[in-house]
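**Q** Can you look at this prediction? I've put the sequence above it.
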Amino acid sequence: MGAIRVHEFTTVDGVVDVPMWTVDYGFPDDLSESIGALTASSSGILLGRTTFEMFAPAWSTRTVEEDPGAPFFNDTTKYVVSSTLTDAASVWRNSEALGGYDPDRIRELKADRDLYVSGSATLVRALVADGLADELHLYVYPVALGEGIRLFPEGTSQKLSLLDVERLSNGVAHLTYGPA
């Protein structure tokens, strides 16, 4: 059985909206290594439509010389959960549209591969609620925004278990949670 590992950049007040606020903190080697450890064991990428449509133009033309993560994002099969996107391969090579969220379809994918998820807040909420996310890697930036899309919006109740804590050189805390 494979695992689903989720990666989210978040603020201390839980905002996971388009993380432009991360720019002020740089992308030091220890952050790159931490995320690289998540992607290294993954043989597939699972994304929601919105994140897929943001990632495709940003990653599809990027080379390894520009970013060591480019081969992973471009060469790994991307599975896109969307009820509206039907031809993901025409948007970004090695991409497959799965249709709308179906926990049984996700279980099938997870059965024989490790999947990496980045962003995709709506998808992640569903994965966590359905017990499909094995690890939730929150990279918590030392900033509060006061507004924006939150991973767990008001009214959400979700118990988790803390698995690990890592302090990064740019002041970011990498918190790893699993199912409670």
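**A** Yep, that arrived.
**Q** Could you use CA atoms for every contact and neighbour count after this?
**A** Will do.
**Q** Name the nearest residue to the residue nearest to the spatial centre of the chain, sequence neighbours excluded.
**A** The structure's the chain has its C-alpha centroid closest to residue 118; by CA atoms, centre = their mean the separation is 1.3 Å. Sequence neighbours aside, residue 7 is the residue nearest to residue 118 in space, at 4.8 Å (criterion: CA to CA, 6 or more residues apart in numbering).
**Q** Spit out the contact partners of that neighbour.
**A** Residue 7 makes contact with 35, 116, 117, 118, 119, 136, 137, 138, 139, according to CA atoms under 8 Å, 6 or more residues apart in numbering.
**Q** this is the other structure I want to compare:
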Amino acid sequence: MRKIIEQAVVTLDGQISTPQNWLGELWAGEMEQRSRDLLFEVDALLYGRVTYEQHAAVWPHMEEQFGDYAVRMNTIRKHVASTTLKDTTWNATLIEGDLIEQVAKLKEEPGGTILKVGSGGPLSRTLLEHRMVEEYLFWLFPVIAGSGARLYDGIDTTFLKLIDVTRLENGILGLTYAPR
């Protein structure tokens, strides 16, 4: 059975908004390499509508700037959960019908790990509530943002178990958790 990994970038105060004034400064180097490694290890991406539309508008035009990373983003298979989107482009399939049932079917299909892209939205909450994610990778940035969207704001208390910690030279911690 395939597993889903949800990756999130989060500040010390729980913010997931990613203004360039703090993300860009810390992303280069090890963090960028870790993100690259993960993208090349998985064989599919899972999106909610908002993040999918943001990425679909940008990545097809980034191959010259980002080389094989952008090629991978553009060619990897994508699955999009949305109740309002009518069709997809950018190498994606729309998940139709009951979301949990369809994600369960997707996990039963042959293939490798699925990376859930984007965090904090309705798809993340639904997957968490239904225990559909096997692994959470939180990149904790050494920043206090002060305001912005919060990771899993409004969700019921959910306990996770720590399975790995990665410390990057610039102070970012990679905290990998599994459902308890």
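**A** Thanks, I have it. Predicted model only: the values in this text are computed from it and were never measured.
**Q** picking that back up, just the contacts of residue 7 of structure 1: which are in helices?
**A** residue 35 (DSSP state H).
**Q** picking up where we left off before, per the alignment, the residue nearest to the centre of structure 1 pairs with which residue of structure 2?
**A** Aligned counterpart of residue 118 of structure 1 in structure 2: residue 117 (TM-score structural alignment).
**Q** residues in contact with residue 73 of structure 1?
**A** Per CA under 8 Å, 6+ apart, neighbours of residue 73 of structure 1: 45, 59, 60.
**Q** doesn't residue 74 make contact with the last one?
**A** Yes - between residue 60 of structure 1 and residue 74 there is a contact at 6.0 Å, judged by CA atoms under 8 Å.
**Q** Please identify which of these two sits among more neighbours.
**A** Taking neighbours as other CA atoms under 10 Å, residue 60 of structure 1 and residue 74 compare with residue 74 leading, 19 against 16.
**Q** Distance of that one relative to residue 55 of structure 1?
**A** 10 Å (CA to CA, to the nearest Å).
**Q** Check residue 38 of structure 1 too.
**A** 17 Å.
**Q** same question, residue 67 of structure 1
**A** 14 Å.
**Q** what's the nearest residue to residue 131 of structure 2 if we skip its chain neighbours?
**A** Per CA to CA, 6+ apart, closest to residue 131 of structure 2 is residue 179, 7.3 Å.
**Q** Next, count neighbours for the nearest residue to residue 167 of structure 2 once chain neighbours are set aside.
**A** Nearest residue to residue 167 of structure 2, sequence neighbours excluded (CA to CA, 6+ apart): residue 173, at 4.7 Å. Burial of residue 173 of structure 2 is recorded as 18 neighbouring residues (other CA under 10 Å).
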